[in-house]
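> have a look at this fold, sequence not included:
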């Protein structure tokens, strides 16, 4: 299965987690890595190119740090422009039907903070509901979440293990739990 991983981190070079995940993914030929902030430093998205990338892959993984209970701004802009009416949804908007869509998210807060009784009051599943609904609208199968919480406290050994689990998730998401 051809897999596209869209990495959206505005400071990827300084991100220990997202950079490590990306480096581990690069070891696998059947994974296409696409970094939005490096590709579009001016924020001007080539919609036709992005749509072509999406059409040529069966599985799409959106990798990003969780910012203000959402995605980084460029990923939101990407969604607004690339997942267009008549292409991704609406009449004739079936170009992504049957593909898989997954999320790989890193968070600053610990796992317990993303629970109904935690600091953030909601689970990651609840907080990512808009992305799941986007998946429903564009006709993709929404995959289980891959989340690494508490990134400031992850040891090098834990990160190395997590990066390998992330690759497993990207290649076979139904068989892996984060």
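Sure, I can see it. The structure displayed is predicted, hence computed values, not measured ones. Residues are numbered from 1 along each chain as shown.
> make it CA atoms for all contacts and neighbour counts henceforth
Noted.
> number of nearby residues for residue 35?
17 (other CA atoms under 10 Å).
> for this protein, longest helix please?
Scanning the chain for the helix with the most residues, using DSSP state H, yields helix 156-171.
> next, name the residue at the spatial heart of this protein.
Centrality entry for the chain: nearest residue to the mean C-alpha point is residue 62, 1.7 Å, by CA atoms, centre = their mean.
> so which elements touch the strand or helix carrying that residue?
Here residue 62 sits within strand 59-65, counting by DSSP states H and E. In terms of contacts (3 or more CA pairs under 8 Å, 6 or more residues apart in numbering; DSSP states H and E), strand 59-65 is packed against strand 3-7, helix 16-25, strand 100-106.
> included below, for side-by-side comparison, is a second structure:
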């Protein structure tokens, strides 16, 4: 079974109902390792060898984080700068991550309609995440559509729980090898895949 590594980054988790729900559900999925980067590295001093070992031990990597200023909290950039070394993750001899799957699981305050050409933010979530997509490509990894939770500031407890269950559904399906490229090639968010599977 594929093993899943969640690279979690939230500097103030106690204030995030959404991320706490996602964490609760993903920790109950067999084969998932939850790596809280701010908990391990409060001073942003990344243990490169530990992180590289975790990457080698897992098949699917998830960057789970709030959508801060159209990107991620700073520790994820620090992590990429230090861990994805030349001739290890990329470069002529950098094949350590080749073939692994990777995607972002993000939460954001704005609604889905705000993330389009005619919306308030002018671009889609996937467009804002293009640096992650290109990083995956450079490292010969397969980049999947993101899992996205919108309207976090106004969400009801029932809606929060629904997103948590959808997230767990996606993770369980990935861990059981039940999701293939033809399933997500034409969808915008992995949330849609969870909804489709739930109805089938």
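Cool, got the structure. The model shown is predicted, which means the values in this text are computed figures rather than measured ones.
> quick one on the thing from earlier: quick one: the longest helix of the first structure to the second structure mean distance?
Aligned to the second structure and superposed, helix 156-171 of the first structure gives a mean residue distance of 1.1 Å (mean CA distance after the TM-score superposition for the first structure).
> list the buried residues in that helix.
Of all the residues in helix 156-171 of the first structure, those buried under the rule 16 or more other CA atoms under 10 Å are 159, 160, 162, 163, 165, 166, 167, 168, 169, 170, 171.
> helices or strands up against it?
Packing contacts for helix 156-171 of the first structure, counted by 3+ CA pairs under 8 Å, 6+ apart, involve helix 16-25, strand 146-148.
> how about residues contacting the shortest one?
Contacts of strand 146-148 of the first structure with the rest of the structure, by CA atoms under 8 Å, 6 or more residues apart in numbering, involve 102, 103, 104, 105, 106, 107, 162, 166, 169, 177, 178.
> switch to 7 Å and redo it
The set of residues external to strand 146-148 of the first structure that reach it, using CA atoms under 7 Å, 6 or more residues apart in numbering, is 103, 104, 105, 106, 107, 178.
> quick one, what contacts the first one?
So the one you mean is residue 103 of the first structure. 61, 62, 63, 145, 146.
> again, only using 8 Å
Shown in contact with residue 103 of the first structure (CA under 8 Å, 6+ apart): 61, 62, 63, 64, 143, 144, 145, 146.
> and the second one, by the same measure?
By CA under 8 Å, 6+ apart, the residues touching residue 104 of the first structure are 61, 62, 63, 64, 145, 146, 147.
> relative to residue 94 of the first structure, which of those is nearest.
Nearest to residue 94 of the first structure, judged by CA to CA, of the contacts of residue 104 of the first structure is residue 61 at 18.5 Å.
> secondary structure class of the residue lying farthest from the centre of the first structure, three-state.
In the first structure, counting by CA atoms, centre = their mean, residue 91 sits farthest out from the average C-alpha position, at 26.3 Å. Counting by DSSP: H, G, I helix; E, B strand; the rest coil, the backbone at residue 91 of the first structure sits in coil.
> distance check, it against residue 100 of the first structure.
21 Å (CA to CA, to the nearest Å).
> export the buried residues of helix 156-171 of the first structure as JSON lines, with columns for distance to residue 131 of the first structure.
Output for those, formatted as JSON lines (distance: CA to CA, whole Å):
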{"residue": "159", "distance to residue 131 of the first structure": "26"}
{"residue": "160", "distance to residue 131 of the first structure": "28"}
{"residue": "162", "distance to residue 131 of the first structure": "23"}
{"residue": "163", "distance to residue 131 of the first structure": "23"}
{"residue": "165", "distance to residue 131 of the first structure": "22"}
{"residue": "166", "distance to residue 131 of the first structure": "19"}
{"residue": "167", "distance to residue 131 of the first structure": "21"}
{"residue": "168", "distance to residue 131 of the first structure": "22"}
{"residue": "169", "distance to residue 131 of the first structure": "18"}
{"residue": "170", "distance to residue 131 of the first structure": "18"}
{"residue": "171", "distance to residue 131 of the first structure": "21"}
